[in-house]
Every structure is written in C-alpha cells, then in structure tokens.
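Q: only the shape, not the letters, is given here:
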C-alpha cells in the first residue's frame, strides 16, 4: 500500500485514515519513525504491559519454593 501525505510549513503531517486504521492508531498515540538509509518506516509503539506496574512488588522467592509456600501457609511469612 502506498499513501501520500503533505508536510506543513511547521513540519507536521496528517496520518492518512488508511494508515491509522491499518496500524490501529488513535488520537494521542505515539509513533516511532525507524530510519535506515533512505528508508523511513512508521510503526506504532509496543503496547504497555499492564503487569509492568507490579514488577518488584513481591518479595523474592527463595530457591526452594516448597519451603516458601509452607512458611506462608503456616504463618511464618514475616507478617
């Protein structure tokens, strides 16, 4: 697919509807321009993983998981 868009005097460009729909873009989304030589590729950024917010919130598990779960079950989990 080849789509043409015009660059404004301020360096802005409107992403054509066909491109927005194909990439699943919506208002406020960031865009990534990948440049290799004379080729520029427009790609949507990877979606944020909602679980990233929880990284580091749990205590590290000991090497022996059975011991960990036994201590948690028996109330020796440090609380």
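A: On my side now, so go ahead. Computed from a predicted structure; not experimentally measured.

Q: CA atoms for contacts and neighbours, from now on please.
A: Fine.

Q: in what helix or strand does residue 71 lie?
A: In this structure, residue 71 sits in helix 65-73 according to DSSP states H and E.

Q: swap that for residue 19, please
A: Here residue 19 is assigned to helix 17-23, by DSSP H and E.

Q: residue 35 now?
A: strand 32-36.

Q: following element in sequence after that strand, please.
A: Next element after strand 32-36 (DSSP H and E): strand 39-43.

Q: that older thread, relative to strand 39-43, how tilted is the strand holding residue 35?
A: Inter-element angle recorded for strand 32-36 and strand 39-43: 160 degrees (by axes from the mean of the first three to the mean of the last three CA atoms, to 10 degrees).

Q: comparison target, given below:
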C-alpha cells in the first residue's frame, strides 16, 4: 500500500504518500498485535506447540517474586 502511494505521489499528486503512510502504520499495528495473539491461541489448544516454545526458552512469564521462587532452578 505504501509503495503504491509513493508511486501515486510521483505520478499524480504529491500528497498521496500521506494516506499511504497512515494506512501502512494502521496495518502494521494490527498485524503486530494479531500475530502475538495467534501464537497464544495456538499454544492454548496445542500442547506440543506450547512445549516446543517452552523448551526453546521463547515464552516470557510475568509473575510475582514469591511465585517465581517455586520455579527457579
């Protein structure tokens, strides 16, 4: 979308890149939050998928210090 807006700004009117920039930032934000949510959903329903990520050390857990002491090695 942004590349097309640059093309239009060069061939038609200079201001086309502004809506392209705004649209690109909206789509980028939606994809960024959607991808994280998709991984969490997949991990909730597929135990093997969750275990692969857990064993690779990719997941980060947020918890109280008292609770974390139980899992510290």
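A: On my side now, so go ahead. Please read these numbers as outputs of a predicted model, since none were measured by experiment.

Q: please state their TM-score.
A: Scored against TM-score structural alignment, normalised by the length of structure 2, the superposed chains reach a TM-score of 0.28; 38 aligned residues with a CA RMSD of 3.9 Å.

Q: same for the strand holding residue 35 of structure 1, what does it pack against?
A: strand 39-43 (3 or more CA pairs under 8 Å, 6 or more residues apart in numbering; DSSP states H and E).

Q: show me the contacts for residue 39 of structure 2.
A: By CA atoms under 8 Å, 6 or more residues apart in numbering, the contact list for residue 39 of structure 2 is empty.

Q: show me what contacts residue 68 of structure 2?
A: Taking CA under 8 Å, 6+ apart, one finds nothing in contact with residue 68 of structure 2.

Q: helix, strand or coil: sort out it for me.
A: Here residue 68 of structure 2 is helix, with the state taken from DSSP: H, G, I helix; E, B strand; the rest coil.

Q: relative to residue 40 of structure 2, how far out is it?
A: Applying CA to CA, to the nearest Å, the value for residue 68 of structure 2 to residue 40 of structure 2 is 21 Å.

Q: residue 26 of structure 2 now?
A: According to CA to CA, residue 26 of structure 2 and residue 40 of structure 2 sit 22 Å apart.

Q: what do you get for residue 11 of structure 2?
A: 44 Å.

Q: same thing with residue 56 of structure 2?
A: Computed with CA to CA, the distance linking residue 56 of structure 2 and residue 40 of structure 2 is 15 Å.

Q: of these two, who's got more company?
A: Neighbour totals were compared for residue 56 of structure 2 and residue 40, and residue 40 leads with 12 against 8 (other CA atoms under 10 Å).

Q: could you pull out the helices for structure 2?
A: Using DSSP state H, the helices of structure 2 run over residues 2-11, 17-45, 47-56, 65-71.

Q: chain center to the longest one: distance?
A: Looking back up the chat, that one is helix 17-45 of structure 2. Offset of helix 17-45 of structure 2 from its chain centre (CA atoms, centre = their mean, to the nearest Å): 5 Å.
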